[in-house]
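> My questions are about this predicted structure, shown below with the sequence.
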Amino acid sequence: MLDLTPNALVAMLVVLAMLVVASITQWRLRSRLSPEAHLELKQRINSWWIMVAVVFTALMIGQTASLIFFAILSFIALREIFSILPVRISDRRLILALYLMVPLQYYWIAKDWYGMFIVFIPVYLFLLIPFGLLILGETKGFIRAVGSYQWAIMTTVFAISHVAYLLMLPADQNASGGGVGLVLYLVFLTQFNDVAQYIWGKKFGERKIVPTISPNKTWAGFLGGVATTTLLGGLLAPWLTPMSFWQGLAAGLLIGCAGFVGDLTISAVKRDLRIKDTSQLIPGHGGILDRIDSLMYTAPLFFHFLFYTSY
């Protein structure tokens, strides 16, 4: 079992309290919303209960369970990408091999082998994926296939695996929150940033940033959400991380901006492929990619910011 610090445990209870408030609010709004809008809101909140329960259970069971959970998350996300990309029939053997790289990447984390963790996908697989396609002998669509597969495994496996590696950082250097506190800090701020940008955009948003990609993204939403996330990052940093208030402000700013880019990037992918959601796995949310699009960008950036400033 992971060593849950009092601060990390309180953070979990706060998240659960927020879900209780959301559930009560949804119940009270049932007569004010249309049946369709109320059903979507109910589905979203119910899905959040399930997602939070699964994540918290994995974190509380222990390090191995947490690594397995994040490995499964990466596997499902990678599968979603391959299910929406125009994959060539000749590439199926290579795609199968890429699925097998998921447990290997998390094996480096379990062994706390940082050197291999940090170069395995961005260096070795980056070079081997084109070679694997060459062996298959299909040249039509070669460049698109190489770029698609490299980007897919970088975002869904390499990027997300940084969340899991937070649990391996020396716990004695973060007495306030431990590894669980670092994960909670990153994941909570990333998801909170999405909500904050949505609320600010709904309240004050008029000028759209990139209407051809995401019509709901406005300058007011972006700036308001990032400012809120930055402030919250500073306030939570001394409580859950080894960072100071001022370092937390920088981390919050980084998470706010990176989360926006991640969300917008997956929106562009869906626009290109002319789909609304990456799947229907999570009622009210869409697919795993729809839910972790921001995390794919915030995780590696926050990890290295924390690594080089606090460890």
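Done, it's in. Values in this document were obtained by computation on a predicted structure and should not be read as measured data. Numbers count the residues shown, from 1 in each chain.
> all contacts plus neighbour counts: C-alpha atoms, from now on.
Will do.
> now for the helix ranked longest in the chain, which elements pack on it?
The longest helix of the chain (DSSP state H) is helix 245-273. Packed against helix 245-273, as judged by 3 or more C-alpha pairs under 8 Å, 6 or more residues apart in numbering; DSSP states H and E, are the following elements: helix 178-204, helix 219-240, helix 295-310.
> moving C-terminal of it, what's the next helix or strand?
Proceeding N to C from helix 245-273, the next assigned helix or strand is helix 288-292, under DSSP states H and E.
> roughly how far is that following helix from the heart of the chain?
What separates the centre of helix 288-292 from the centre of its chain is 7 Å, taken as C-alpha atoms, centre = their mean, to the nearest Å.
> Now do that helix: which elements does it pack against?
Secondary elements touching helix 288-292 (3+ C-alpha pairs under 8 Å, 6+ apart): helix 63-84.
> quick check: angle from the one helix or strand residue 102 maps to to helix 63-84?
Secondary structure from DSSP H and E places residue 102 in helix 92-110. With axes from the mean of the first three to the mean of the last three C-alpha atoms, to 10 degrees defining the directions, helix 92-110 sits at 160 degrees from helix 63-84.
> also this one, for the comparison:
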Amino acid sequence: MANPNPLMVESSGSEPADAAVQSALRTLDAEGGGIAAIAAALQSDLRAPFVAAVDLIRNAKGRLIVTGLGKSGHIGRKIAATFASTGTPAFFVHAAEASHGDLGMITPDDVILALSWSGEQPEMKNLITYAKRFRIPVIAMTAERESSLAKAAGIALTLPKAREACPHNLAPTTSSLMMLALGDALAIALLEGRGFTSVDFSVLHPGGKLGALLKYTRDLMHTGEAVPLKPLGTKMSEALVEMTSKGFGCVGIIDGRGHIVGIVTDGDLRRHMDMGPRLMSATVDEVMTRNPKTIDRDVLAGEALEILNSSKITTLIVTEANKPIGIVHLHDFLRAGVA
């Protein structure tokens, strides 16, 4: 029967498959070399302009305007999106469209980050002229130190020369990745410099899987009568009824002050099966796990899920001043799209 998808490789040991993998490895090796070259440059010639670019963007009264054409334009859109999502107001302006009215999007309070590997794109001329006229700072990201763009910019982030992964050294591959990596480096340096937190991040990412991860424990927890609790001294027969009726597979144990001091789980029951019939008449004090793992109501859902996974448990008691105020189960994270 004919392969319905001719692009799929049918056997991993075939010659075409080996050739494809070798090609992929050459591509990754070339692109990895480009990233390594940037890392080396940041410790020498690129260091001072990189620091200057971070300071300029951080202190700007307006926004960061990212611009470019072709593959540089596509990379520029992603860089602008990364800046915007990490606390630096930014958007992309196509260098060619700028000459047809989009220059009006750029104000004297803004900073322009212009991407061009060659630094000689004629479509960028009007934008650079506009920037000079209104004294708008320009940061160039280019591989040509003596290019028109680099000379026109106040700060030139000169990328080290690198061979494209394309065997003809033509298709923008390594160069595009290098621009993207340097853009990410700028964005993260600004994020860390501003002390941008996961809470700040959650404000800008309310939707999708990421938005779910950035919900708080308080958004997912069960409260009130839904929380399975029993005081110290309770018979295990009563605790088992509480566990079964609430459906979380556990019951929190509280002391006379209402503080959480233990938990009885399905695992605790299994570990004490050797008690036989006496188990049901025993008190929770004899069976419970003391000092159970708890969580604060203001912990992000992603962090709470990590605690569940690393501790290999399915439930967490939510506390405030060591008093139980809620409970979250792994299923709650699944329903919310976090897990």
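Yes, it's here. Note that the structure is a prediction, hence the values are computed from the model and not measured.
> TM-score for these two?
The TM-score (TM-score structural alignment, normalised by the length of structure 1) is 0.23; 126 aligned residues with a C-alpha RMSD of 6.8 Å.
> Assess the claim that residue 229 of structure 1 and residue 256 are in contact.
Yes. In this structure residue 229 of structure 1 lies within contact range of residue 256 using C-alpha atoms under 8 Å: 6.0 Å.
> joint contacts of these two?
Here residue 229 of structure 1 and residue 256 share the contacting residues 189, 193, scored by C-alpha atoms under 8 Å, 6 or more residues apart in numbering.
> Show me where the stretch 1-150 of structure 2 has its strands.
Assigned by DSSP state E, counting those that start in this stretch, the strands in the stretch 1-150 of structure 2 fall at 64-68, 90-94, 111-115, 138-142.
> Residue 264 of structure 2 is nearest to which of those?
strand 90-94 (51.5 Å; C-alpha to C-alpha).
> What helices and strands are in contact with the closest one?
strand 64-68, helix 70-85.
> Residue 180 of structure 1 against residue 8, yeah?
Yes. Counting by C-alpha under 8 Å, residue 180 of structure 1 does reach residue 8; the two are 6.5 Å apart.
> who has more neighbours, these two?
residue 180 (30 against 24; other C-alpha atoms under 10 Å).
> Residue 309 of structure 2 in helix, strand or coil?
Three-state call for residue 309 of structure 2 (DSSP: H, G, I helix; E, B strand; the rest coil): helix.
> ok, it to residue 267 of structure 2 distance?
From residue 309 of structure 2 across to residue 267 of structure 2, the span is 16 Å (C-alpha to C-alpha, to the nearest Å).
> What of residue 193 of structure 2?
Counting by C-alpha to C-alpha - residue 193 of structure 2 and residue 267 of structure 2 are separated by 46 Å.
> before we move on, what about residue 279 of structure 2?
Distance, residue 279 of structure 2 to residue 267 of structure 2, by C-alpha to C-alpha: 14 Å.
> ok, now residue 261 of structure 2?
Residue 261 of structure 2 is 17 Å from residue 267 of structure 2, by C-alpha to C-alpha.
> buried set for the helix holding residue 102 of structure 1?
For helix 92-110 of structure 1, burial by neighbour count (16 or more other C-alpha atoms under 10 Å) applies to 94-95, 98-99, 101-103, 105-110.
> and what of stretch 64-79 of structure 2?
64-69, 71-79.
> Among the residues you listed, which one lies nearest to residue 335 of structure 2?
Of those, the one sitting nearest to residue 335 of structure 2 (C-alpha to C-alpha) turns out to be residue 78, at 30.5 Å.
> what's that closest one in contact with, if anything?
residue 180.
> how much space is there between residue 41 of structure 1 and residue 193 of structure 1?
Taking C-alpha to C-alpha, one finds residue 41 of structure 1 at 18 Å from residue 193 of structure 1.
> who's more crowded, these two?
Counted by other C-alpha under 10 Å, residue 41 of structure 1 and residue 193 do not tie: residue 193 has more neighbours, with 28 against 22.
> right, and the more buried one touches residue 224 too?
No. Counting by C-alpha under 8 Å, residue 224 is not a contact partner of residue 193 of structure 1; they are 9.6 Å apart.
> that older thread, in TSV, list the helices and strands packed on strand 90-94 of structure 2 along with distance to residue 218 of structure 2.
Output for these, formatted as TSV (distance: least, C-alpha to C-alpha, whole Å):
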stretch	distance to residue 218 of structure 2
strand 64-68	35
helix 70-85	24
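> From residue 131 of structure 1, how far out is the residue lying closest to residue 305 of structure 1 once chain neighbours are set aside?
Nearest non-adjacent residue to residue 305 of structure 1, counting by C-alpha to C-alpha, 6 or more residues apart in numbering: residue 251, 7.4 Å away. As judged by C-alpha to C-alpha, residue 251 of structure 1 and residue 131 of structure 1 stand 38 Å apart.
> Noted, bye for now.
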